[in-house]
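Asker: turn this into a structure:
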Amino acid sequence: MKKYTLLFLLLFFGRWLSAQDTTDLWTKARMNPNLGSHKYIELKLHGGTHLYASDELKNALNDGYKSLELRMGWQSTGEKAWQRVFNYPSYGIGFYTGDIGNPTILGNPSGIYSFFYAPFHRRKKNYFEAGLSLGITYDLNPYDSTTNPLNDAIGSKLDVYFNVGITGVLKVSDSFDFLYGADLTHFSNGRTHTPNLGLNMVGLNLGVRYHYNTIRTIVKKQIDPTYTAPRRPTFINAPIPEQLHYNEISGYAAFGIVQASSDEHLEAFYGTASLILEYNRRISHKSSFGGGLDGFYDGSLGWTYHQLYGQVRPSDKMLMGIHAGYVLHLRDFEVRAQIGTYTWKRDGEKGDYFMRLALRYNIGKYGFVQLGLKTQDGVASDWIEWGGGAKTRF
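Answerer: Sure thing, here's the model as predicted:
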């Protein structure tokens, strides 16, 4: 009998201790003002006009464009120093669908992308966000010399989707925000298929954002019916560590593929290459500035010069250049914007200057992969650079 009594007491005491531990853990957990995961669903309506420099599509683009976007975002709290540097940004994934003009010529495009919002000019009820989105758009109706000869803007069914804009955020309630803003959207395939003037759409947008916390319902039903998880985070206002200034040298190699002409008798594709040596100086948590040397190879110049001059030397497909650039640091990612000029080329076929917009992901201290778009004489796509490289700091 004593054995059974002792066993009962041990079991009861164990369950009591377990209950006490669970209660203590929940008591401590609910003291965290950012318990759970703060997310939002965003719906935006866009409208505006096309920035188009040619003549073929003017009638197809006369009515401008209209589009709808659905986004799901994660709101940061400032737990990490980089989040405080960017004033508590949010980021996520989105879906796009739109009417960009005559669907018989242009198609009915949709797209998927990732996005990043960096807030600025924060006030209690209203603030602004600088937004950047990058992804792909599909269901386009590309150029065809027989069935779609007017479409000199789009050469492929699948294009890069790029969007940049400024959004105003007006807090309406604890759950909802009203959104308003202006943005620029760009479609391009980077000359992997021609013609490829691309589409540039600029306009205004209106929308609504709904905030929620993923643990809100679970906690109420299964743990504590008296607890209501906050829909919005309490921003952590801890000091930002000082950023060390340093110098960085990197070497980058990339390749690409381009189509020389959309002529119905020529559907050949050519290889491209980029070799870059670059120096940058880190000056703050967000920014670096620098410059570098560029070496290019464009196989399609062989076809171009054969048409112009009748003969081609191996060196005709090569170019040399220099560039200056800016780097925006986003944790392990870098957004790189550069402008450069050629120091050596055969003639003016490539224009006088080039630009590069690239996204780099750093792998440890010494390596990286990078995806970029090199342009020709402004925003005209030259080719997409796929590559990687190595770096060192001092």
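
Asker: going by C-alpha atoms from here, please, whenever you check contacts or count neighbours.
Answerer: Will do.

Asker: buried sites along the host helix or strand of residue 327?
Answerer: Assigned by DSSP states H and E, residue 327 belongs to strand 318-330. By neighbour count on 16 or more other C-alpha atoms under 10 Å, the buried set for strand 318-330 is 318-330.

Asker: want to throw those residues into a markdown table with distance to residue 18?
Answerer: Shown next, in a markdown table, are the buried residues of strand 318-330 (distance: C-alpha to C-alpha, whole Å):
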| residue | distance to residue 18 |
| --- | --- |
| 318 | 73 |
| 319 | 72 |
| 320 | 71 |
| 321 | 70 |
| 322 | 68 |
| 323 | 65 |
| 324 | 63 |
| 325 | 59 |
| 326 | 56 |
| 327 | 53 |
| 328 | 50 |
| 329 | 46 |
| 330 | 43 |
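
Asker: out of those residues, which one sits closest to residue 144?
Answerer: residue 318 (30.4 Å; C-alpha to C-alpha).

Asker: and of the buried residues of strand 318-330, the nearest to residue 87?
Answerer: Within the buried residues of strand 318-330, proximity to residue 87 (C-alpha to C-alpha) peaks at residue 330, which comes in at 12.3 Å.

Asker: list the contacts of the closest one.
Answerer: Residues in contact with residue 330, defined by C-alpha atoms under 8 Å, 6 or more residues apart in numbering, are 82, 286.

Asker: centroid-nearest residue for this structure?
Answerer: Nearest to the geometric centre of the chain sits residue 134, at 3.4 Å (C-alpha atoms, centre = their mean).

Asker: thought that residue was touching residue 163?
Answerer: Yes - counting by C-alpha atoms under 8 Å, residue 163 is a contact partner of residue 134 at 6.7 Å.

Asker: residue 217 is in what secondary structure piece?
Answerer: For residue 217, the element it lies in under DSSP H and E is helix 216-222.

Asker: tell me the helix or strand right after that helix.
Answerer: strand 246-259.

Asker: run through who's touching the helix or strand following that next one.
Answerer: Once the chain leaves strand 246-259, the next helix or strand it forms, by DSSP H and E, is strand 269-282. Counting contacts by C-alpha under 8 Å, 6+ apart, the residues outside strand 269-282 that touch it are 192, 244-260, 288-300, 383, 385.

Asker: okay, now the residue nearest to residue 51 when sequence neighbours are not counted: neighbour count?
Answerer: Spatial nearest neighbour of residue 51, excluding adjacent residues (C-alpha to C-alpha, 6 or more residues apart in numbering): residue 200 at 5.3 Å. Residues near residue 200, counting by other C-alpha atoms under 10 Å, number 18.

Asker: try residue 218
Answerer: For residue 218, the neighbour count with other C-alpha under 10 Å is 12.

Asker: here's the other one to compare against:
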Amino acid sequence: MYKSLTFSVLSLVFVLLFSIGAVAQEASTVIDTTGAKKKYKAWIGASYEAGTVFRLNNSYPAGNGFFNYNAADIRLGWQTNGSKVWHGLSNYPYYGVGLTSAALFDDVYQVGKPAALYFFYGGNIKRWKRSGVNYEWRMGLSSNFDSNTASTWEQIIGARKNIYMHLGFEYAYQLSQRFDVAAGIGYTHYTNATLAVDSRGLNMFAPKVEFRYHLSDSRPVMVPVQKKKFKGEDELVLAFSAGAKEMEYDRAVAPEYWGKNFFVGTFSAAWLSGMSHSLKAGLGFDMGYDASIKAEMMVDNDVEKPVTVEGSDYFMLGTFGTIEYSMDRLSLVGDLGVFLLNKDVPKAEPRLYQRIGVRYHLNNDMFAGVRLRASEFSQAEFVEWSVGYRFRWTHN
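Answerer: Got it, this is the predicted structure:
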């Protein structure tokens, strides 16, 4: 259930930003305008939220009623002002880095006091003179998970270092030239990315309040945009991705494989065509290696049996459709794929697979990224880290 909920929220993030990007594209396809200052306006924020942990099975502590989760954040953010093309295309977003510290349940020693360092990106849904409604997503790495109750800790999170994700909405109001206040709601998820399959993850829902202090005595002026016809661009994207996953079965069966992480690697090649300044889509192929195949073949319906594994059994071939929404150097990427060739084993992935993630361009063509791979549009399987390069050319 928790993996289904996680992938559903990630899908919501992608659909939300894709839709908002499409609206911004329809409103104005822009070029740089004169008079814009290149210096962004920075702000610092402090927030507090208190809410509930979704109890996904009986291993979760009862907690103290609804409010069994609370967290405090400090953040450094920058507000874009239209000095670059993508500001206008994305409706003048804000972004930055933050640090969160959380406490869960009555006894913090059930899972520890997790802390996460994350990147955040927010955009405007509706803006008025002194206020606005915003969306925001975050992604980062967390640590400081620990427990004096090993069985409870294993079933809830299972790893001491995890991935942190958040999706929220807020109403922000300008109190003065330097101070803002924001109130909203958000969903937070900690996942070990299937590095410990016994766990159920942590899923929280909470209202929040945040105060922001702007470091400059003047607010950024949103530079008007000018329309320009989109000329179009094609690109060939080559990438290598690597991750790890763990099998799911009774730990009493084949104990040499229980708790072991198996390497998964994929080489991808995709052709994408630009649909607008921010949106592109295309088709690609995957060739992958999955080291867990031998263990999956040996453990059939929780019964260990001897098997002979050939070298070709570890490899798979797939094809996928892909779409990418770009925000300057940062991109959101979504893939829908189908296996053309893979070993038919009892616990192998279904024919269809999906990926959702982010990609950061180190320069114009080289990038690094992280993606969550799933199947059946609901079952999150593992996280893969990628590096790659793209070759670009303009439309004829």
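
Asker: TM value for the aligned chains?
Answerer: Overlay of the two chains. TM-score (TM-score structural alignment, normalised by the length of structure 1): 0.77; 345 aligned residues with a C-alpha RMSD of 2.9 Å.

Asker: list the buried residues in the helix holding residue 217 of structure 1.
Answerer: Buried residues in helix 216-222 of structure 1, counted by 16+ other C-alpha under 10 Å: 216, 219.

Asker: same deal with stretch 145-152 of structure 2?
Answerer: Using 16+ other C-alpha under 10 Å as the test for burial, stretch 145-152 of structure 2 gives 145-147, 152.

Asker: what residue of structure 1 matches up with residue 123 of structure 2?
Answerer: Alignment note (TM-score structural alignment): residue 123 of structure 2 maps to residue 118 of structure 1.

Asker: assign a three-state SS to its match, would you?
Answerer: The three-state label given to residue 118 of structure 1 by DSSP: H, G, I helix; E, B strand; the rest coil is strand.

Asker: what's it in contact with, if anything?
Answerer: By C-alpha under 8 Å, 6+ apart, the contact set of residue 118 of structure 1 is 86-90, 129-131.

Asker: can you do 10 Å?
Answerer: Taking C-alpha atoms under 10 Å, 6 or more residues apart in numbering as the contact definition, residue 118 of structure 1 lies against 83, 85-91, 128-132, 166.

Asker: from those residues, pick the one nearest residue 347 of structure 1.
Answerer: Looking at the contacts of residue 118 of structure 1 and their distance to residue 347 of structure 1, the nearest is residue 132, at 36.0 Å (C-alpha to C-alpha).

Asker: counterpart of that closest one in structure 2?
Answerer: Aligned counterpart of residue 132 of structure 1 in structure 2: residue 137 (TM-score structural alignment).

Asker: confirm that match sits in a strand?
Answerer: Yes - assigned with three-state DSSP, residue 137 of structure 2 falls within a strand.

Asker: for it, which non-adjacent residue is spatially closest?
Answerer: Residue nearest to residue 137 of structure 2 in three dimensions, not counting chain neighbours: residue 167, with 4.5 Å by C-alpha to C-alpha, 6+ apart.

Asker: tell me the secondary structure at that neighbour.
Answerer: Secondary structure, three-state DSSP: residue 167 of structure 2 is strand.

Asker: contacting residues around it?
Answerer: 9-10, 12-13, 120, 122, 135-139, 185-189, 205.

Asker: pretty sure residue 350 of structure 2 is touching residue 338, no?
Answerer: Yes - under the criterion of C-alpha atoms under 10 Å, residue 350 of structure 2 makes contact with residue 338 at 8.7 Å.

Asker: more neighbours: which of those two?
Answerer: For residue 350 of structure 2 versus residue 338, neighbours defined as other C-alpha under 10 Å are more numerous around residue 338 (18 against 13).

Asker: how much space separates the more buried one from residue 376 of structure 2?
Answerer: Spatial separation of residue 338 of structure 2 from residue 376 of structure 2 under the definition C-alpha to C-alpha, to the nearest Å is 11 Å.

Asker: what of residue 91 of structure 2?
Answerer: Using C-alpha to C-alpha, residue 91 of structure 2 is found at 33 Å from residue 376 of structure 2.

Asker: who has more neighbours out of these two?
Answerer: Neighbour count, other C-alpha under 10 Å: between residue 91 of structure 2 and residue 376, residue 91 has more, with 23 against 13.

Asker: quick one: map the more buried one onto structure 1.
Answerer: Correspondence of residue 91 of structure 2 to structure 1, assessed by TM-score structural alignment: residue 87.

Asker: cool, and residue 330 of structure 2?
Answerer: Under the alignment (TM-score structural alignment), residue 330 of structure 2 pairs with residue 333 in structure 1.

Asker: roughly how far does its match sit from residue 135 of structure 1?
Answerer: Counting by C-alpha to C-alpha, the separation of residue 333 of structure 1 from residue 135 of structure 1 is 16 Å.

Asker: for residue 240 of structure 1, same thing?
Answerer: Residue 240 of structure 1 sits 32 Å away from residue 135 of structure 1, going by C-alpha to C-alpha.

Asker: quick one, which of those two is more surrounded?
Answerer: A direct count of neighbours by other C-alpha under 10 Å for residue 240 of structure 1 and residue 135 places residue 135 higher, at 18 against 13.

Asker: wasn't that one part of a strand?
Answerer: Yes - the assignment for residue 135 of structure 1 by three-state DSSP puts it in a strand.

Asker: got the contact list for it?
Answerer: For residue 135 of structure 1, the contacting residues are 93-95, 111-115, 159-163, 187, by C-alpha under 10 Å, 6+ apart.

Asker: tell me the spacing between the closest residue to residue 360 of structure 1 other than its chain neighbours and residue 277 of structure 1.
Answerer: Nearest residue to residue 360 of structure 1, sequence neighbours excluded (C-alpha to C-alpha, 6+ apart): residue 370, at 4.3 Å. Counting by C-alpha to C-alpha, the separation of residue 370 of structure 1 from residue 277 of structure 1 is 14 Å.
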